[in-house]
Every structure is written in C-alpha cells, then in structure tokens.
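Engineer: Sequence and predicted structure, then a few things I'm wondering about:
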Amino acid sequence: MTDSPSDIREAMRALHAMLDSPTIQRLGRAFAAGGQELALVGGSVRDALLGRAGVDLDFTTSASPDASLALLRPLSTAHWDIGRAFGTVGARVDGEQVEVTTYRADSYDHRTRKPTVAFGDNLEDDLRRRDFTVNAIAVRLPERTLVDPFGGVADLLAGVLRTPGPASVSFEDDPLRIMRLARFVAQLGFTVDPETFAAARQRAATIEMVSAERVRDELIKLLMAPDPVAGLRLLVDTGVAEHVLPELPALRLEMDEHHHHKDVYEHSLTVLRQAIDLEGEGGPDLVLRLAALLHDIGKPRTRRLEPGGVVTFHNHDLVGARMATKRLRALRFDKGVIKQVSRLIELHMRFFGYGEHEWSDAAVRRYVRDAGPLLDRLHRLTRADMTTRNRRKAARLRSAYDELEWRIEYLAEQEELAAVRPELDGRAIMRVLDISPGPVVGRAYQFLLDLRLDEGPVGEAEATRRLRAWWAEQPEAEDPDTTTPGRAVS
C-alpha cells in the first residue's frame, strides 16, 4: 500500500463507514453529555482504516472508571469492571462488546514489564504510551476528529511498523512488545522500520522478563495469523527466538560443502506454509501448525555424518517429540495440545518408505490405530512434509500417499477401522480365562488386538479359541495364585 491520495480517501471512507455505527454514535453523545471526552482508539481504528471488520470496540476517555460505568449503565444490557484497577470497564451495548479505558500515563521500573498504573489527563499522552504508531491513532467522538500525532495513518498506508517514541525505550518499558511486533508482521503483512528492528535485536534477551503464559499467548496469535512464517523469521532474525523457542533457530544447521541434507530451517517453514494450505474450511489449526513447525526439531541432536559423506538423522522423530513436549510445557501450553503435537511429531516419519515397501493390511491398520483421532492431521502433516524439488520423486510420494489414503478408506468401509477393537473386551477375557482383574488381562487384550490388526475380524468364536491357546502357553496358567488367589483356573 502506498501513501497516495486515493489510498487515503479509501481508508478514510472505510473509517467513516464504521463510525456510522449507531452504537458508536450513542456512546459519543452520552459521554459528551456527561462532560467527558471519548475517543475510539487502537486496533478498532487501525482495522477500520484497513477496511477490516473488527470484533470489539475499544475506547479511551477522560472519565474515571466509576464515571465511565455510570455513563454506560443506561445504555447497556450488561457491564463489568474486571479491569477496573487498570482503568478499563466493559459493557454490551446494542449487542456489541465495548471496552472503555481511562487515559493512562504509566511508568516502568525496567525490572519487570508490569507498569505502575497511573491515569492521564489527555488523549495525546495516552497515545504516546502505545506500542506502535499504527495503534496510536484515535478518533474523537462524537465530532469524528482524527487524532494522529505520530504519523500512524502514513505508516499504516505504507505498511510499516515503528514505535511512537524511541524504540529502545518502548521495548525497555515492555519487552513483550517485541513479540507483538512479530505478531503484527504475521497478521498485517507489514515490514519493520530499521530503528525498530535494531532496538528489537538489542533488547531481545529482555523477553525473559515476561511470563511464559504471556509469551505463549503472543506466540499462538502469531501462529494463527495469515502468514506466521514472516513473524517467525522476525523472531529468529532479532534473536528473540533464542529465548522463547530456541529449537527454531537451532534448525539452521551448518551446510557441508556437498549439501548432503536440506536446509532444515527453511524446510520447516515451507512445511508450515504447506500445512496451512491444507487446512481447508476448518480454518487455522494450532495443533497442526505447531506440529509442522516443530516436526524436525530433533534433527540437530541426531545429525550424524556417516562414511561416504551421507548425513543421517536417525530417530529424530522420537527425539523431536520429547523436545516438543519439554518446550511446550515450558511455555505453559495446554496438556491436550502438547500431547497431540508431540504424537504427530512422533508419527510424522511413519509413512516414508511406504512407496518402496508394500504395506500389508495389518500395517495399514496399525497406522490408523496409532494415529487415532489425529489421523486427518497426520494426513495433512505428511503431505506438507513433501518438499522435494525433484518432480518425479514428489509425484511418486503423492501417488503413494493417495494410495495409502484409499486403502485406509477401503479397509474402514470393510472393517470400521477407526474403531478397531478385539472381539473380546476385558470382561469377556476374564470370563473365558476365569481370572480376576490385573496385568494379565491387559496382556491378553493386547494379544487379541494384535490378532485383530494382523488378520482383521476373525469372529468371537475364533478369538476365544486363539485366546485359550495363547493362555495355555503363559506361565500364569500353571500357577493360579498369580491370577486368582484361592481359585483354580479351568
């Protein structure tokens, strides 16, 4: 986007279209009647100027939190003051969620990122303390006067991110703003002004002052953005990734002169992009995106140069799964997300080799069973992991996976594969073998499950016969005391 008259007219037209909202007009008139200033601010204005539909409406005001609540109550169906200590109150007006924050003039001690909260007395100073110029634009209400003291509109039209004041001071005040910088690059597709980039590199280590939960939240927003790769590159290039996700820059393995392996860093970013392309109508998938980004993080630890100059990464899938679990735990990710991501990483190499070695139906069943509810994501991850530039090899891999998916569908139709279970459950096993609950039941169940996977459905009678034959070979069958104290085994 360029700063041309037509671009400016288009942006202002989009802004005024939003300002025509009856909700915004009602709020502007109400605060003016109460003798208070009110302005639409921040992301609400930014997105309107970009012609994007916003979700929430953010306002800043001269009114205290109590005064804001008093003015909001007659207009709202609900209101809350959970952020009252920081000057923020919220309400639902005409079905829309609005937040109103008293002008702020915070100060920082630079030992933590938490400010000493202080209320301000004018709009311009409130805008000065915001993270980036594109978020430091306001519209006074109800008169619709644009307030842009730091050139945010020009930066918005030029697609540039910079801070309202000196970037070094801004990032010293709040190191999390460096993560937000990367997030906005991913969300908006903007570039970073050189001074801001230099300051981010200089202050990269201070991100460790920020709680893991806050870093995680910014990382999730970045990953769920339209182009997370651009934001991730910024984290790596500024050195911030070394402190929040060190496994990512570690993928930049030193190339040998004969290039015996791919650039794992670039490969991982390509896999992420290709996984996003495969998401379909379901929208952004955090688990899939994390798995795509981290699927090869085990390679640096498993890299070996074999005789003849061949580079290998044996068991990098298993090592990577453990590393991903450790990193995601450190970032306080949800246990369910951690489990699913690490399992996908563990399984991501399972398919490769299918094209060279014919899989039995039993192998296909195991593939489905091991993937479980992650099968669809595993399909997408595996296809995204095909980044070879050799067209013939790429076509062969795609064809092989097409065939595998077809076989899965065919066997599923024949056998209800997604719900593979032995013909006998735990209760039936105990009844047939006349044993009590214990480890033996689990071993018997696994025997029957392996039988089911290897041979398909065999029927309850045959499963019972095979189970009894298996039991006759077990040492516990000769010693009733190890299975059912005080009972004989028939």
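Structural biologist: Now that the structure is in, tell me what you want to look at.
Engineer: switch to C-alpha atoms for all contacts and neighbour counts from now on
Structural biologist: OK.
Engineer: Distance check, the most centrally placed residue in the chain against Lys221.
Structural biologist: Taking C-alpha atoms, centre = their mean as the criterion, Leu286 is the residue nearest the geometric centre of the chain, at 3.6 Å. The gap separating Leu286 from Lys221 is 10 Å, by C-alpha to C-alpha, to the nearest Å.
Engineer: mind checking the longest helix of the protein?
Structural biologist: Secondary structure of the chain per DSSP state H: the longest helix is helix 391-415.
Engineer: Below is an additional structure, to be compared with the one above:
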Amino acid sequence: MTEPAQRRTRLLASAAAALRAESSVLNSLGALFADAGHELYLVGGSVRDAVLGRLGNDLDFTTDARPAAIQALLDDWADTVWDTGIEFGTISARKGSALIEVTTYRADTYDQVSRNPKVTFGDTLDGDLVRRDFTINAMAVKITADGAADFIDPLDGMTALLAGVIDTPAAPQQSFGDDPLRMLRAVRFVSQLGFRLTPRTFDAIVEMVGEIDRITVERIRAELDKMICGEHAIEGVDALVDSGLADRVIPEIPGMKLTIDEHHQHKDVYQHSLTVLQQAIDLETGDPDVVLRWAALLHDIGKPDTRRHEPNGGVSFHHHEVVGAKMVRKRFRALKYPKAVTDDVAQLVFLHLRFHGYGEGKWTDSAVRRYVTDAGDLLERLHKLVRADCTTRNKRRARKLQETYDDLERRIAVLKEAEDLDRVRPDLDGNAIMELLGLPAGPQVGEAWRYLKELRLDRGPMDRDEAEVALKQWWAERS
C-alpha cells in the first residue's frame, strides 16, 4: 500500500473512531430518519473535522426530507428545536450536549449579482455536495440506525485533505461569482487548518477580489475574526494580504508593508507585526483572544502615516500609537465591530509604547498607578502585548527588556498589596465633596472629583482628613 493510501486509511479509521464516540446521537437520529423513510448524511465541516480528529459537538446533516418533515421528526426527539433557518431548509436542535443542524438537499442557483441564492431543494446527495464551497467540505457519511456507515466523496475531498489544499468543487470563478464570501472563507480555512490555496483558487481570488464588495461588512467581520483566531493565523493574514482581499476589507494591514522599522530589524513593519502576533498567540493561556490578537497585528498601523526620515539617517515614527489608535477606531467602526471590542483594541494600541518610558525602573509610584489605571481591565492583555512586541534579534537586549518588564510587574504587585489598584477612586465621594464645599450637584463637583482622583494617583491612598485638607486648599486656590 502506498503512503497516501496508508494515510487515507488511517484518517478514515480516525474518523470512524470519532463518529463512534457520538454513537448515542448518530444511532438514534439515523433510526429516526430511516424509520420515516428518509436518507440522512453527516456532511460538510463535521466530516472534515472527524477525518482530522477534531470533531466537536456541532453536527451538520443533510437529508432528502423537506423542512416541515425534519421539524416534525426533531420535535419529538430533541431537547430543543428552533426553525430560524427554515427558509433555507435548515432546522436546528439540541440533544444533550450536541448541537444539530439538519438541512434539506439544496440545488440553489445564484444571480451572480448578490450572494443570496434562489433557494431550491434538491433530491440527491451528489447534487447537494457539488454546490458546496470547497472539496474538503463536500464529503459525507451515511447515518443509519446502526450509526455511521458509507463514506461518500464524489469530489475527491479526501485527496485535497491529504494534500492540505483548499480547492473548489467547480471552477473557482463560478463558485466565487455565486458567493464572494467564499473568498474570505478560503482565507479563513488557511488560518484554521494550516492548508494552502491551490493555484487556481488563489488566482481566481486575485482576479475577482473586487466582488467582495457585494458582501455586507457584518459577514466580512465575522470571517476576519475567525481568521485571526485560527491556529495558523499568520498564514491566514498572509493569504489575506497576498490575494489582495486585505486591500478591500482592511487596507491598514498591507499598508504596513515596506515601512522600515526604526531598529531596521525587519524588512518592514508588516513582518514585524506578524512576529508580534505570533508571539502574542504563544502567550495565550486559554481560548484565542480576539482582542489581543487584533491589537498585536494592528499595534503599529500608525507608522506609515508618522514616518519621518531623521537627519542622522534614521527613521522615526513619533506618536504612531496615537495615530494607530484612531485608525483602529475608524476601521473597526466601518466593519461595525461592537463598541467594547473597538475600544479595547484601540486602547491597547494606544498604550503599547507606554512601557518604553519605564527605562531602568525610574517610574514613580504615581506613574505605575497611572499605567495600571489607564489599562484597567486590559492590564493582563497589555502585559502580553508589550512582551510580544519585543522582536529584537539581540538576545542581550531582548533579555534586558523582559527583565525590565518583570520589574514593572513586580512593582505593580507590590502596590496592589498595599492599595486597591484595580479601582483607583478619590478618597472622598461626590456626596462628601458637596457637603464639604457647600456645592449643589453639577459640573463643579465632577471637577473636584477628578482633582481628587489625580491626587490619589499621585500620592496613593490618603485618610479622610488629608483628603479634606487637600480639597479645601485646591478649592481656595481655584476660587
């Protein structure tokens, strides 16, 4: 047996084992549809992930049963059923920990203008598979009362899976013309699976890149987030940029190319930013952190607009963190990101250079407090971003930077032991301020509150008498 054949056999055995682990769901669901005289197939990403040994709890099925029949069958079988996708032939359900989607065979047609298909239900599995986005998602496994049975692969998706490539069932121009979002999905699969685009798929994206403008920004944003959170995010970003898609959806990323960084360590800021992204990913301790990853990739997007050639032959990027934060806000608003995500990514970009003023640990306690206060809930992410931003090849300098940041974290820990750094507030509240100064509620109280907060950051905690004396003195001088 040849090596590819041996690999195919091993992958199919792995998939069979993964599906046996889901036998309680598959067997009962297979029996349910078989008893009603219907076919049922596990399909798409579920089969792909089973072959790759990463099958999750989300299971996708296709069937010859029409939506009303699917719903009637699932109503008595599942714990919960919902029909939000019924116009597209999809009924969803939950059974224990498993999330189920069952969709009627589709034989859609597209107008090549919008991405919305004219939904048409089909009668054959092969007709359903050929309309899918990529061959690796066009494999199926027949489900019977005895569980998983025949493996069906009419478009040779297993060969693409073995080769680690992403290709379309039909000509890619036809596929992407039907639904341009598939171009971004191709990039997303590069990121999630570590696969590469076939030459014809890549060439078609380059040729048709403008078609992505037909897609709503909400769907583009969703694909970008899945890309940045992939296990192979660097390869995904490269595919996004090299194909020209980035120029259409987030041009600030390719805009970093050919902007030499001030240390002349990387060919351009783009390559530096990919390194920072990878190092930030390496510092993650749980699920992918979309805020941290975007901040790592975009932390230097302000450099092209702030690039200056210095008289000594060097290059500077003064205030690029300020410009970059504004650019993040503008782009993320255009992509309709939630305000909280936009604010968090922009604030990390704004703060990523602050540490470099720490020097040899010469910050005052006040400066440390302000660092923590300005970061707020983002402090742990800021720690990771700053450490990831060290990309020097000089081992001695890299070690020194990490040791200096270690020192800053120790100082933060010491101050946190002594005072509540997580919620730095004035030592007098608004009611106390109004009573002490004889003020009604209004802007003057807010001004006094902000003065006391600044004083708290400078001096640390004060007792009530000290705070009252300081406030009275400030008020007298102000008046």
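Structural biologist: Alright, I've got the coordinates. Nothing here was measured: the structure is a model prediction, and the numbers come from that model.
Engineer: TM value for the aligned chains?
Structural biologist: Overlay of the two chains. TM-score (TM-score structural alignment, normalised by the length of the second structure): 0.95; 473 aligned residues with a C-alpha RMSD of 1.9 Å.
Engineer: quick one on the thing from earlier: equivalent range in the second structure for the helix or strand that comes right after the longest helix of the first structure?
Structural biologist: Heading C-terminal from helix 391-415 of the first structure, the first helix or strand you meet, by DSSP states H and E, is helix 426-433. Counting by TM-score structural alignment, helix 426-433 of the first structure lines up with residues 430-437 of the second structure.
Engineer: what does stretch 338-349 of the first structure give?
Structural biologist: Mapped onto the second structure using TM-score structural alignment, stretch 338-349 of the first structure covers residues 342-353.
Engineer: before we move on, back to that, map the residue nearest to the centre of the first structure across to the second structure for me.
Structural biologist: In the second structure, Leu286 of the first structure lands on Val290 (TM-score structural alignment).
Engineer: for Ala158 of the first structure, same thing?
Structural biologist: Under TM-score structural alignment, Ala158 of the first structure pairs with Ala163 in the second structure.
Engineer: how close does its match sit to Gly376 of the second structure?
Structural biologist: 46 Å.
Engineer: Looking only at neighbour counts, state which of these two leads.
Structural biologist: Ranked by neighbour count (other C-alpha atoms under 10 Å), Ala163 of the second structure and Gly376 place Gly376 first, with 15 against 12.
Engineer: To which residue of the first structure is the more buried one aligned?
Structural biologist: By TM-score structural alignment, Gly376 of the second structure lines up with Gly372.
Engineer: from memory its match sits against Ala418, does it?
Structural biologist: Yes. Look at Gly372 of the first structure against Ala418 with C-alpha atoms under 8 Å: they come within range, at 7.1 Å.
Engineer: quick one: which helix or strand includes the aligned partner of Gln202 of the first structure in the second structure?
Structural biologist: Here Gln202 of the first structure is matched to Glu207 in the second structure, going by TM-score structural alignment. According to DSSP H and E, Glu207 of the second structure maps onto helix 199-208.
Engineer: elements contacting that helix?
Structural biologist: Other helices and strands packing on helix 199-208 of the second structure, by 3 or more C-alpha pairs under 8 Å, 6 or more residues apart in numbering; DSSP states H and E, are helix 172-178.
Engineer: Where in the second structure does stretch 178-187 of the first structure align, residue-wise?
Structural biologist: With TM-score structural alignment as the criterion, stretch 178-187 of the first structure aligns to 183-192.
Engineer: wait, stretch 220-234 of the first structure
Structural biologist: With TM-score structural alignment as the criterion, stretch 220-234 of the first structure aligns to 225-239.
Engineer: Could you do stretch 108-126 of the first structure as well?
Structural biologist: Using TM-score structural alignment, the partner range for stretch 108-126 of the first structure is residues 110-128.
Engineer: centre of the chain versus that stretch, how much separation?
Structural biologist: The chain centre lies 29 Å from the centre of stretch 110-128 of the second structure; the measure is C-alpha atoms, centre = their mean, to the nearest Å.
Engineer: again with stretch 327-335 of the second structure
Structural biologist: 15 Å.
Engineer: List the buried residues in that stretch.
Structural biologist: 327-329, 331-332, 335 (16 or more other C-alpha atoms under 10 Å).
Engineer: possible to save those as a markdown table with distance to Ala5 of the second structure and secondary structure?
Structural biologist: Listed next are those as a markdown table, based on distance: C-alpha to C-alpha, whole Å; DSSP: H, G, I helix; E, B strand; the rest coil:
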| residue | distance to Ala5 of the second structure | secondary structure |
| --- | --- | --- |
| Met327 | 51 | helix |
| Val328 | 48 | helix |
| Arg329 | 51 | helix |
| Arg331 | 47 | helix |
| Phe332 | 47 | helix |
| Leu335 | 45 | coil |
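Engineer: And the furthest pair within those residues?
Structural biologist: Using C-alpha to C-alpha, the two most remote members of those are Met327 and Leu335, lying 12.4 Å apart.
Engineer: which SS state does His79 of the first structure fall under?
Structural biologist: Classification of His79 of the first structure using DSSP: H, G, I helix; E, B strand; the rest coil returns strand.
Engineer: need the helices for the stretch 51-200 of the first structure, in chain order.
Structural biologist: 65-72, 123-128, 152-158, 167-173, 176-188, 194-202 (DSSP state H, counting those that start in this stretch).
Engineer: With the second structure overlaid, report how far the fourth one is off on average.
Structural biologist: Helix 167-173 of the first structure, aligned to the second structure and superposed, deviates on average by 0.9 Å (mean C-alpha distance after the TM-score superposition for the first structure).
Engineer: The fifth one too?
Structural biologist: Mean deviation of helix 176-188 of the first structure from its aligned counterpart in the second structure after superposition (mean C-alpha distance after the TM-score superposition for the first structure): 0.7 Å.
Engineer: could you give the angle of that helix to helix 194-202?
Structural biologist: 130 degrees (axes from the mean of the first three to the mean of the last three C-alpha atoms, to 10 degrees).
Engineer: Give me the contacts around helix 176-188 of the first structure.
Structural biologist: For helix 176-188 of the first structure, the external contacting residues (C-alpha atoms under 8 Å, 6 or more residues apart in numbering) are 113, 131, 161, 170-171, 190-192, 200, 204, 207, 210, 214-215, 218-219, 221-222, 225-232, 234-235, 240.
Engineer: Can you find the partner of Leu451 of the first structure in the second structure?
Structural biologist: By TM-score structural alignment, Leu451 of the first structure lines up with Leu455.
Engineer: Can you tell me the number of residues neighbouring that match?
Structural biologist: For Leu455 of the second structure, using other C-alpha under 10 Å, the count is 20.
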